[in-house]
Every structure is written in structure tokens, then in C-alpha cells.
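Visitor: Sequence unavailable; structure follows:
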């Protein structure tokens, strides 16, 4: 029982540290803030290709989180990167990966694509 409490405590501490570190490295933007800046940035949808095909923000490039490590060189470090996923979790993880590789100007859509009310493109 004591070991279980130690493990649970460690998981909680890790989660809290990760949460605050993520808040420091990536700025969560409301839809209004996101709209104001994404056209001047690299707009990246980190969802899987089938999710992207079902609908994505007009102008977005699809680089799934599962492929980000291999495709990171497609992104420029000298331009802002606007990330989004379905609900905000994967884009936060993507931002952490990018930050570790030297990317600094990182933003993500608070609440993810499910909260987006702007223009959407669907693949035929």
C-alpha cells in the first residue's frame, strides 16, 4: 500500500511539473487570438491524416504528432509556429518536442479544433 502511495505521489508531481513547464513554453491562444496571428505563421495540424481529411483550418499543414520527430526539419525556427489538434493535448505535446529541439515561438489553440468556428476545409 505504501509503495502504491509513493507511485501515485510521483505521478501527481510529474503531471504538475509537466503542466507548468508546458504553460511556460507554449502560449495557449483563444480562437480570436489564434485567428489574429496564424496567417503570418506556420500553421500545423498535429492530428492524424484521417482527422485532417475530415476537416481542418484553411491553410494548415498536416504533420501528425506521430511523425513530428521525423518531419521536424520541415519547420522553420525563425517563424512562429501555430499548432492545433482535436482538443489541445497533442498540440501541447508537439510544442514540448519542438521546444526541446530549439523552437521557441510556439502557440496552440486553446480547446483545439473542436472549438474552432472559422473556415474549415474538407478533403473530397
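Guide: Thanks, I have it. In this text, all values refer to a predicted model and were calculated from it rather than measured experimentally. Numbers count the residues shown, from 1 in each chain.
Visitor: Could you use CA atoms for every contact and neighbour count after this?
Guide: Will do.
Visitor: which strands and helices sit next to the lengthiest helix in the chain?
Guide: Counting residues, the longest helix found in the chain (DSSP state H) is helix 2-25. Counting contacts by 3 or more CA pairs under 8 Å, 6 or more residues apart in numbering; DSSP states H and E, helix 2-25 is packed against helix 89-100.
Visitor: Okay, one more to line up with it:
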């Protein structure tokens, strides 16, 4: 059976990975104002202007986690990124909204 282009990732698993300094890249595809208002610490803002730099600089073997508002739009972006040759691409279930609700102390503020 063939693996899907991307996988779903729970907030609990992402938290475990971040706490263990698991090597990964986290990208947030929400609009710049929403990203500046709050995002997962260590995540980068990804949009049409920054995607080329991501594709050039990010190792394809490093897990890549895509975050959006609620975990829906990130699925499309994750599928597209998987098609760009990334080996492990994840869409964060619940998105940033659920992350902020469950882990308000683990939200970074500031612009992209």
C-alpha cells in the first residue's frame, strides 16, 4: 500500500517533537498579520513570496510540518510540498487555532 502524499500530525506529537529538539521544519501559511499576532515558536511564515527560498534551503529528508488556521488549508499545501520532493510532510490537525487554545503559553508573538 502506497503512503499518502502527506500525513496528519497531532498537536501532542508535534509538542513531543519540539520538546525533544527533533530536527524538523515548521511553516505557517496563515496571513502575515495572523502570523505576527501569534505562531508556534520556531515556525516560519510561508507564502508565495517565500516558498522559493524554502524549496531551495530546506533539506528534503527533514520532516516538514504545515500549519494553517484550523488544519484544512494546510492539507493542500502539505500535498503540494510533498510533490516537491519532501520525504515527510505533515498537516497539523486543528491548526494554530487549536494549538493556541490548548497551549497558550507556547505561542510566540512578532512579525514574519
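Guide: Okay, I see it. Since the model is a prediction, treat every value here as computed from it, not as a measurement.
Visitor: Superpose the two chains and report the TM-score.
Guide: A TM-score of 0.78 describes the superposed chains when it is computed by TM-score structural alignment, normalised by the length of structure 2; 101 aligned residues with a CA RMSD of 2.0 Å.
Visitor: buried residues in the longest helix of structure 1?
Guide: Counting neighbours by 16 or more other CA atoms under 10 Å, one finds that the buried residues in helix 2-25 of structure 1 are 22, 25.
Visitor: Show me what secondary structure element comes after it.
Guide: Counting by DSSP states H and E, the element after helix 2-25 of structure 1 in chain order, helix or strand, is strand 27-29.
Visitor: Can you give me the stretch of structure 2 that that next one aligns onto?
Guide: Mapped onto structure 2 using TM-score structural alignment, strand 27-29 of structure 1 spans residues 7-9.
Visitor: contacting residues around the spatially most central residue of structure 2?
Guide: Centroid check for structure 2 by CA atoms, centre = their mean gives residue 66 as the closest residue, at 2.5 Å. Residues near residue 66 of structure 2 by CA atoms under 8 Å, 6 or more residues apart in numbering: 26, 27, 28, 29, 74, 75, 77, 78, 89, 90, 91, 92.
Visitor: Same list (those residues) but as TSV, adding neighbour count and distance to residue 10 of structure 2.
Guide: Conversion of the contacts of residue 66 of structure 2 to TSV gives the following (neighbours: other CA atoms under 10 Å; distance: CA to CA, whole Å):
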residue	neighbour count	distance to residue 10 of structure 2
26	22	13
27	21	15
28	25	15
29	19	17
74	25	13
75	22	13
77	20	17
78	25	15
89	31	13
90	25	9
91	26	9
92	29	6
